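Peer 1: Any chance you can model this:
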Amino acid sequence: MFPSILIVDDEPSILQSLSGLLTDEGFEVITANNGYEALKVIDTEAPDLVLLDIWMPGIDGIETLKEIKKNNAALPVIIITGHGNVETAVKATKLGAFDLIEKPLNIDKVIVAINNALNFRRLEEENRFLRKKTIEKHSISGVSSPVQALKMQIATVAPTESWVLIKGENGTGKELVARTIHQLSPRAESPMIDVNCAAIPETLIESELFGHEKGALSGSSTKKRGKFEMANTGTIFLDEIADMSLVTQAKILRVLDEKKFQRVGGGRVLTTDVRVIAATNKDLEAEIENGSFREDLYYRLNVVPIEVPPLRDRAKDIPALAEIFLTEAAASNREKRKTLSSNALEILTKYTWPGNVRELKNLIERLAIMVQKDTITVRDLPANLSDQKTAVSELFSIDGMEKARIAFEAEYVRKKLAAHDNDVAKTAKAIGVKPKYIKSLITANKG
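Peer 2: Prediction:
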């Protein structure tokens, strides 16, 4: 299919000669004598590109360009004029014209300009398609009430410039929420730069965030751009924000307030224009109380708080998530897609998922690889999932409230330990008991 070109000019000789030349070059040509006619043709014929004369009776080329861009922002327009000047060129460019060519027209220049404009439009369409696919890939899956509420929050805050603080347990998908907000924001064409605050050593975090000049650090033979510099005009995602030291928190707060910083070892002041999205799995208000997080930084970041629900609160979404992960695993491993038996799916739905969506994804991927049959059954599930129903039944079969309470506490602690990577100190802090108490329960329930 040949690209269609709309030529808009009030001079019949221009329409005739240019139409003939472009037809010979393989384009489909449509013509219009004035701006009003051009707008009607665009609505009915949907051309791929417009060659638009500036000086015409009725509405001139500039006014016609304004009207075209109102409803056809992606349609490339090349201005042709015999009265070209800097002011006209600047005005046309600001209104969205792709290029401006002066009369008398050089056909070679016209062809180059047309091909450049069509190539640019094709790239824009590809980018829009890829962005749409990226948004779909990073979309939050699920139909449960908590997820619907989460999607509504994201849709509301994403188009704004507001800073966001995402809270939620490990594995709930906080980074996915951050990426979705960025992809739906006005800054989507600029980068989103991740900063894992828990993974960067204290001695290097200033260099990571603000960059350094050549020779500023031991062994640094080149200049390095920091995360804030790379994220300029885009989004910076400060993950695990609560794991930064108080010293680093103070430095971050200063940059967020002043929007200025210097590279390590540098004297030049750099400015930054970033949207900040932060995330944490900790209770920041409790961290403030115990002196490990700055209150002023908390209020700076906590403009729009978003809570990501744990998987146990959105069990209705587990079947859909399992299907997505099975499809992804099949595509990744280039194997036939496996299915879950109804009994296996029922057990997955009733499990409490201390590791949340990440735990479910990892399990499905492992089962897709390790199970040789087409259908994954209850027998293929790990013991801690398939035995869960039995464990609950045993709790209800215990005679005596005190014995039942002790058994429940032991099971509860076991699940919380699993959620905190078997770290006794972290688990104790999370559930509000002494580490000694957890150790005593572990000892009492061995064997």
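Peer 1: all contacts plus neighbour counts: C-alpha atoms, from now on.
Peer 2: Fine.
Peer 1: show me what contacts the spatially most central residue of the chain?
Peer 2: In the chain, the centroid-proximal residue (CA atoms, centre = their mean) is R179; its distance is 2.0 Å. Counting by CA atoms under 8 Å, 6 or more residues apart in numbering, R179 touches 138, 192.
Peer 1: Quick check: buried residues in the longest helix seen in the chain?
Peer 2: Determined from DSSP state H, the single longest helix within the chain is helix 107-137. Judged by neighbour count using 16 or more other CA atoms under 10 Å, the buried positions of helix 107-137 are 110, 113-114, 117-118, 121, 131, 135.
Peer 1: just curious, which of those residues is nearest to T81?
Peer 2: Of all the buried residues of helix 107-137, V110 has the smallest distance to T81: 12.3 Å, by CA to CA.
Peer 1: So that closest one sits against L100, correct?
Peer 2: No - V110 lies out of contact with L100 (CA atoms under 8 Å); the separation is 9.7 Å.
Peer 1: Can you tell me what sits against stretch 287-294?
Peer 2: 242, 245-246, 249-250, 284, 295.
Peer 1: likewise stretch 351-362?
Peer 2: Identification of contacts with stretch 351-362 by CA under 8 Å, 6+ apart yields 169-173, 310-312, 322, 325, 385, 388, 415-416, 418-419.
Peer 1: between those, which has the most around it?
Peer 2: Of all the contacts of stretch 351-362, L311 has the most neighbours under the rule other CA atoms under 10 Å, reaching 27 neighbours.
Peer 1: Skipping adjacent residues, who's closest to it in space?
Peer 2: If the residues on either side of it in the chain are set aside, L311 comes closest to N356, at 5.0 Å by CA to CA, 6 or more residues apart in numbering.
Peer 1: picking up where we left off before, out of the contacts of stretch 287-294, grab the one that's most surrounded.
Peer 2: Counting neighbours by other CA under 10 Å, A242 leads the contacts of stretch 287-294 with 24 neighbours.
Peer 1: let's see this one next to it:
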Amino acid sequence: MNGLLIVDDEIQVQTFFSYLLRKKDIALSFAGNAAEVSTALEKNIYQAALVDLKLPDSNGLDILKTIKKRMPACRVIIMTGYSTVKSALEAIRLGAEDYIEKPFDDINELETLIDSLFTTPATQRQTDLMQLAEQTGFIVGTNPDMYNLLSLAYKIARKNITVLIEGETGCGKEVLARFLHEAGMRNSQPFVGVNCGAFTETLLESELFGHEKGAFTGALHSRKGLFEAASKGTLFFDEIADASPAIQVKLLRVLETREFMRIGSEQIRHTDARIIAASHANLEQEVEYGRFREDLLYRLNVVKLVVPPLRNRKEDIPYLVRHLIRRHHMDENAFAPETLSVMQEYDWPGNIRELANVVTRALALSEGEPGPITPDYLPAAIVKQQMISFSPSIEKPEQKSPLSKPSLEEYVEEWKRELLTQWKNSSSTDLPAVMDRIKELEKTIGAAFVGRALKESWGNQQKASRLLNISVRKLRYLLHEKGK
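Peer 2: I've put the predicted structure just below:
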């Protein structure tokens, strides 16, 4: 029989669970304080526990740690009031399976949750999480911080709470927002996104709240706003820090009352949209600078998720590259191992957005070329190739070299004088020597032009080949010849 420990000091709560679970094959135990929890853990083995966050002599976080230390496999659910949701989220970070809010409004949902503790293996939940992440494009490789972030997001996705996502530009904030939507109870309803920095204040207000016909010049028809379009679904505010002070005031009003009016209307409308906001700027700092309202931040920051930059999860780059390649319906092993190694040395200031652009560019440039994609197809900023030397003389600037422009001119002039001398000498001509000098001229001029193109492209062979109007293969051949 499955063992379930209920940790709550209220007799009414203990009675409620006794009645709710009376017909189930569950061995119930109760504890009202830390001492009783210790006693219960000594007497029995529990597969699951429901722990109240507030106890008379302890708190749920300490009880959670005790249970996890004594019985690591025990799946713990935290019971909390809305005002202590942040503490419940900390419990999830410490290993809690989930949390539920008191009072229990949806008894069926509570019963389903308890049943899942005994019927759904933890490994199945992990599999479901990773499959959904793959489907939504939120790729997690081996970085533990990313897995912990995704796990937390998965656990709060079904909660009707506002989420704030922070992270650098291009790191995948909107992708995480879509994951939250798809993992939540509203996944059959619309996901609607708006970039607060992409509109003027007037246009953004119209986008959000809608307008009535004739409300302003050009308003030829009544139009729903995003709060209406996303009602019952998810409304995603990207770059919320760019919203003007006037828009911030109106957003705060909607978040507090769930009421709004269209522009040009006096009719109060209601919205049930779940709000997810994202910002590349630290909103707490924006509040300090006076650019963001503190009361709005309080409303948005019920749960904050921070997406790490790509430079802090470079071990995930091969997984991300393979995912991006699959989106182009190409062989996921198209990139050579040395190319991935070069990419992992780069800091990616543009994060995953920059990575996606680089992958797309490399696939386009290499189309039709045999073999895997080499580092030559990467931008010079990533490859960081040193200037390629074709002769020892280039490494010594004080020496004359045919690869610098003045030296090339001198070389050509000297070559021209020697050829004309042979031509004017009518008595005898060493034709084999002349032909050798012509081959030498071809080789030297080729080296000069290749060297100049590589300098102009900062060592990027793909770009250099375009400057020379030759193929990359021909360029590599010339580089090989110059190396002999």
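Peer 1: And the residue nearest to L311 of the first structure, what's its match in the second structure?
Peer 2: Under the alignment (TM-score structural alignment), N356 of the first structure maps onto N351 of the second structure.
Peer 1: before we move on, what SS does the residue nearest to M230 of the first structure when sequence neighbours are not counted have?
Peer 2: Counting by CA to CA, 6+ apart, M230 of the first structure lies nearest to I193, which is 7.1 Å off, once chain neighbours are set aside. Here I193 of the first structure is recorded as strand under DSSP: H, G, I helix; E, B strand; the rest coil.
Peer 1: wait, M146 of the second structure sits on V140?
Peer 2: Yes - in this structure, M146 of the second structure is within contact of V140 by CA under 8 Å, at 6.2 Å.
Peer 1: Against H211 of the second structure, how distant is H221 of the second structure?
Peer 2: From H221 of the second structure across to H211 of the second structure, the span is 8 Å (CA to CA, to the nearest Å).
Peer 1: Past the longest helix seen in the second structure, which element shows up next along the chain?
Peer 2: Looking across the second structure with DSSP H, the single longest helix is helix 431-456. The element immediately downstream of helix 431-456 of the second structure (helix or strand, assigned by DSSP states H and E) is helix 461-468.
Peer 1: what residues are up against S19 of the first structure?
Peer 2: Contact analysis of S19 of the first structure by CA under 8 Å, 6+ apart lists 7, 29-31.
Peer 1: Relative to the second structure, which residues correspond to the strand or helix carrying it?
Peer 2: Taking DSSP H and E as the definition, S19 of the first structure sits inside helix 12-24. Using TM-score structural alignment, helix 12-24 of the first structure lines up with nothing in the second structure.
Peer 1: Any idea how far that helix is from the middle of the chain?
Peer 2: Helix 12-24 of the first structure has its C-alpha centroid displaced from the chain centroid by 47 Å (CA atoms, centre = their mean, to the nearest Å).
Peer 1: what angle do that helix and helix 107-137 make?
Peer 2: For the pair helix 12-24 of the first structure and helix 107-137, the angle between their directions (axes from the mean of the first three to the mean of the last three CA atoms, to 10 degrees) equals 60 degrees.
Peer 1: Tell me the buried residues in helix 12-24 of the first structure?
Peer 2: Within helix 12-24 of the first structure, the residues that count as buried by 16+ other CA under 10 Å are 14-15, 18-19, 22.
Peer 1: same deal with stretch 274-283 of the first structure?
Peer 2: Within stretch 274-283 of the first structure, the residues that count as buried by 16+ other CA under 10 Å are 274-282.
Peer 1: Reformat those residues as TSV; add distance to Q372 of the first structure and secondary structure.
Peer 2: As requested, those are exported to TSV (distance: CA to CA, whole Å; DSSP: H, G, I helix; E, B strand; the rest coil):
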residue	distance to Q372 of the first structure	secondary structure
V274	49	coil
R275	47	strand
V276	45	strand
I277	42	strand
A278	42	strand
A279	39	strand
T280	39	strand
N281	37	coil
K282	40	coil
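Peer 1: Between the residues you listed, which sits nearest L367 of the first structure?
Peer 2: Distances from L367 of the first structure to these, taken by CA to CA, are shortest for N281, at 28.0 Å.
Peer 1: In the stretch 101-250 of the first structure, what residue spans correspond to helices?
Peer 2: Under the criterion DSSP state H, counting those that start in this stretch, the stretch 101-250 of the first structure carries helices at the ranges 107-137, 145-157, 174-183, 205-210, 227-230, 246-258.
Peer 1: Between those, which one is closest to A425 of the first structure.
Peer 2: Nearest of the helices of the stretch 101-250 of the first structure to A425 of the first structure, taken as CA to CA: helix 246-258 at 21.1 Å.
Peer 1: once aligned to the second structure, how far is the closest one on average?
Peer 2: Superposing on the second structure and averaging over aligned pairs (mean CA distance after the TM-score superposition for the first structure), helix 246-258 of the first structure comes out at 0.6 Å.
Peer 1: I'd like the next helix or strand past that helix.
Peer 2: That would be, after helix 246-258 of the first structure and using DSSP H and E, strand 260-261.
Peer 1: Next secondary structure element downstream of that next one?
Peer 2: Using DSSP H and E, the helix or strand that follows strand 260-261 of the first structure towards the C-terminus is strand 270-271.
Peer 1: Output the contacting helices and strands for that next one.
Peer 2: If contacts are counted by 3 or more CA pairs under 8 Å, 6 or more residues apart in numbering; DSSP states H and E, strand 270-271 of the first structure sits against strand 260-261.
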